[in-house]
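Asker: Below are the sequence and a predicted model; questions follow.
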Amino acid sequence: MTAMAGEILDNQGRGDASWSWPPIHPEGRKFGVAALGISLIFAFLAWETLAWPMAFLSLGVFAFFRDPERVVPQDPRAIVAPADGLVSLIAQVEPPQELQVDDGTGQRGLPPGQVTRISIFMSVFDVHINRAPIEGSIKRLVYIPGKFMNADLDKASEENERQHILIERQDGLQLGFTQIAGLVARRIVPFVKEGDLVAVGQRVGLIRFGSRVDVYLPAGTDPKVTVGQKIIAGETVLAEVGEQKLLEAISQ
């Protein structure tokens, strides 16, 4: 069930919801139309053995770039998931240097020290639109070229093509996250630039064809998700700022 974009809903029954087909993001329409066009050409030439696979490919492309509406929590303590997918890794790490060091603009970066990193693996079947985990101003947007190894590997955080994003709230809270290309993903597409103001859950970019997103929680904050959990961008609460609590789960 989804709601109209911008509509306020709550847990007391306010708001209306109905099912609808998810729209296709404009970034993907050209690829889907191109595949469909090739399929029609093959069909016109009576090359059915090629026409049908291209037709199914066009449907797959349209499905990959689907962009459903999400009902975004408005609790100021909540850090929401920036990506659909599987929580593949949770580890204590130092934030990337690109999010820490002085970038020459006078804007402060993340402080040094161990924080919790949540890694979200997106398969080709997941929605690939990425969303802002908190509201605030885009302080840094750092693109780094790199390899295209399996995004599920831990070292992909340091070696793959990636883009770091640092958001700062009005109260000074900062949160960094990283879009990481994978084996199939070959382009990270940003929808925002430095200085933009974003709302929690707002679309900030996408990664084409399978990838990963790492989130660096603020110090003193533990995840509210577990390894192996399936999460939804803009809806699943990854953590609550300042909350530290062991959370155990059972796969069944």
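Answerer: Ah, there it is.
Asker: From here on, just use CA atoms for contacts and neighbour counts.
Answerer: Will do.
Asker: Could I get the contacting residues of Gly205?
Answerer: By C-alpha atoms under 8 Å, 6 or more residues apart in numbering, the residues touching Gly205 are 129-131, 188-192.
Asker: Checking it next. Helix, strand or coil?
Answerer: strand (DSSP: H, G, I helix; E, B strand; the rest coil).
Asker: Spatially, and excluding backbone neighbours, which residue is closest to Gly146.
Answerer: Distance criterion C-alpha to C-alpha, 6 or more residues apart in numbering; nearest residue to Gly146, sequence neighbours excluded, is Glu161 at 3.9 Å.
Asker: Check Val192 too.
Answerer: Spatial nearest neighbour of Val192, excluding adjacent residues (C-alpha to C-alpha, 6+ apart): Val204 at 5.6 Å.
Asker: burial count for that neighbour?
Answerer: As a burial measure, Val204 scores 20 neighbours (other C-alpha atoms under 10 Å).
Asker: if I look at Pro218, how far off is Val241?
Answerer: Counting by C-alpha to C-alpha, to the nearest Å, the gap from Pro218 to Val241 is 7 Å.
Asker: my bad, should have said Asp67
Answerer: Noted for Asp67: a distance of 28 Å to Val241, by C-alpha to C-alpha.
Asker: try it against this one:
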Amino acid sequence: MSLVTTIRKSLVPVHPEGYPFIAFAAVIALVLLAFSTFFGMIAVGLAIWTALFFRDPPRVTPVREGLVVAPADGRISQIGLAVPPRELDLSDTPLLRVSIFMNVFNVHVNRAPVTGRIERVAYKPGIFLNADLDKASEDNERNGMVLATPFGRIGCVQIAGLIARRIVSFVREGESIGAGERFGLIRFGSRVDVYLPVGTRVHVAEGQLTVAGETVLCDFAAAPPRDTAYRVS
């Protein structure tokens, strides 16, 4: 194995969406290094962080029908009942919502939670509250999609955070998508909500860390929805 091949296999891939930001940070670092070692090294650190922010590591998604996987890397901040965003036309009554909070050190490429047809994609402008707050689901800028599956309609909503200023979507209505496939990303720090049928038995708990495309949130094939008590947001 050549040295070049070894280096390539050791490096985590970067999503193309990040190339302009990484290039800009690198140029700033080079300019500052020419005038000040101290400030230049700080800029180098920021350039490295920018590259890490846009990393897009490969994931191995379980493919059995009925599995719903985490759409984001991060920490499960909330599990409870909540009415989905109105623009999704998903439900007028509360559904089970699993919220995953991403900090600025998490991978921010989002992956489809389940295989299905994209029935709806809806963008809603808003403000930029801390994405960990419950009211961020209603007030913050967001982009949602509804997936039609054999187990019902599943909602997935990207929510911008306090620092995030842009949500990027890679999909369109009418397309089909497989579980674990990339559907978008958020810059820089944010949250993703998944809306499931009421009574769904989730396999995760609040505070648990998730890996996009790999962590199983629930299994429709193994256990049908049942009546479960959750708090209402």
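Answerer: Nice, thanks for sending it over. All figures in this text were calculated on a predicted structure; none of them were measured in a lab.
Asker: where does the TM-score land?
Answerer: After superposition, the two chains reach a TM-score (TM-score structural alignment, normalised by the length of structure 2) of 0.88; 218 aligned residues with a C-alpha RMSD of 1.8 Å.
Asker: and in structure 2, which of the contacts of Gly205 of structure 1 remain?
Answerer: For the contacts of Gly205 of structure 1, the subset whose aligned partners also touch in structure 2 (both residues aligned by TM-score structural alignment, their matches' C-alpha atoms under 8 Å) is 129-131, 188-192.
Asker: related to what we said a few turns ago, verify the stated contact: the residue nearest to Gly146 of structure 1 with Ala181.
Answerer: Yes: in this structure Glu161 of structure 1 lies within contact range of Ala181 using C-alpha atoms under 8 Å: 5.4 Å.
Asker: quick one: common contacting residues for those two?
Answerer: In contact with both Glu161 of structure 1 and Ala181: Phe148, using C-alpha under 8 Å, 6+ apart.
Asker: Looking at those two, which one has more neighbours?
Answerer: Ala181 (31 against 23).
Asker: all helices for the stretch 1-150 of structure 1, in order.
Answerer: 26-44, 48-64, 97-100 (DSSP state H, counting those that start in this stretch).
Asker: okay, these in a markdown table with distance to Gly172 of structure 1 and mean neighbour count next?
Answerer: A markdown table is the format used below for these (distance: least, C-alpha to C-alpha, whole Å; neighbours: other C-alpha atoms under 10 Å):
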| stretch | distance to Gly172 of structure 1 | mean neighbour count |
| --- | --- | --- |
| helix 26-44 | 33 | 16 |
| helix 48-64 | 36 | 18 |
| helix 97-100 | 15 | 18 |
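Asker: will you turn these into CSV that also has distance to Asp222 of structure 1?
Answerer: Formatted as CSV, these follow (distance: least, C-alpha to C-alpha, whole Å):
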stretch, distance to Asp222 of structure 1
helix 26-44, 35
helix 48-64, 31
helix 97-100, 20
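Asker: Quick check: the aligned residue for the residue nearest to Gly146 of structure 1 in structure 2?
Answerer: Using TM-score structural alignment as the criterion, Glu161 of structure 1 maps onto Glu141 of structure 2.
Asker: My guess is that match contacts Leu129. True?
Answerer: No: Glu141 of structure 2 is beyond contact range of Leu129, at 9.1 Å (criterion: C-alpha under 8 Å).
Asker: ok, which stretches of structure 1 are strands?
Answerer: For structure 1, the strands defined by DSSP state E cover 78-80, 85-93, 115-122, 129-131, 136-144, 162-168, 174-181, 188-190, 197-198, 203-207, 211-216, 230-231, 237-240.
Asker: Which neighbouring elements make contact with the third one?
Answerer: Think strand 115-122 of structure 1. Here strand 115-122 of structure 1 touches strand 85-93, strand 211-216, going by 3 or more C-alpha pairs under 8 Å, 6 or more residues apart in numbering; DSSP states H and E.
Asker: Of all the strands of structure 1, which one comes closest to Phe44 of structure 1?
Answerer: Judged by C-alpha to C-alpha, the one of these that comes nearest to Phe44 of structure 1 is strand 203-207, at 33.6 Å.
Asker: Report the aligned residue range of structure 2 for the closest one.
Answerer: Aligned by TM-score structural alignment, strand 203-207 of structure 1 corresponds to residues 182-186 of structure 2.
Asker: Then stretch 55-62 of structure 1?
Answerer: Counting by TM-score structural alignment, stretch 55-62 of structure 1 corresponds to residues 44-51.
Asker: try stretch 131-151 of structure 1
Answerer: The alignment of stretch 131-151 of structure 1 onto structure 2 (TM-score structural alignment) covers residues 111-131.
Asker: for the matching stretch, the distance to its chain's centre please.
Answerer: From the chain centre to the centre of stretch 111-131 of structure 2 is a distance of 9 Å (C-alpha atoms, centre = their mean, to the nearest Å).
Asker: Give the buried residues for that stretch.
Answerer: Of all the residues in stretch 111-131 of structure 2, those buried under the rule 16 or more other C-alpha atoms under 10 Å are 111-124, 128-131.
Asker: Next, the distance between the ends of that stretch.
Answerer: Distance between the two ends of stretch 111-131 of structure 2: 19 Å, counting by C-alpha to C-alpha.
Asker: returning to that earlier point: just put the helices and strands packed on strand 115-122 of structure 1 in JSON lines and tack on mean neighbour count.
Answerer: Formatted as JSON lines, these follow (neighbours: other C-alpha atoms under 10 Å):
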{"stretch": "strand 85-93", "mean neighbour count": "18"}
{"stretch": "strand 211-216", "mean neighbour count": "27"}
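Asker: now the ones you listed in JSON lines, with distance to Pro223 of structure 1?
Answerer: Listed next are these as JSON lines, based on distance: least, C-alpha to C-alpha, whole Å:
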{"stretch": "strand 85-93", "distance to Pro223 of structure 1": "9"}
{"stretch": "strand 211-216", "distance to Pro223 of structure 1": "10"}
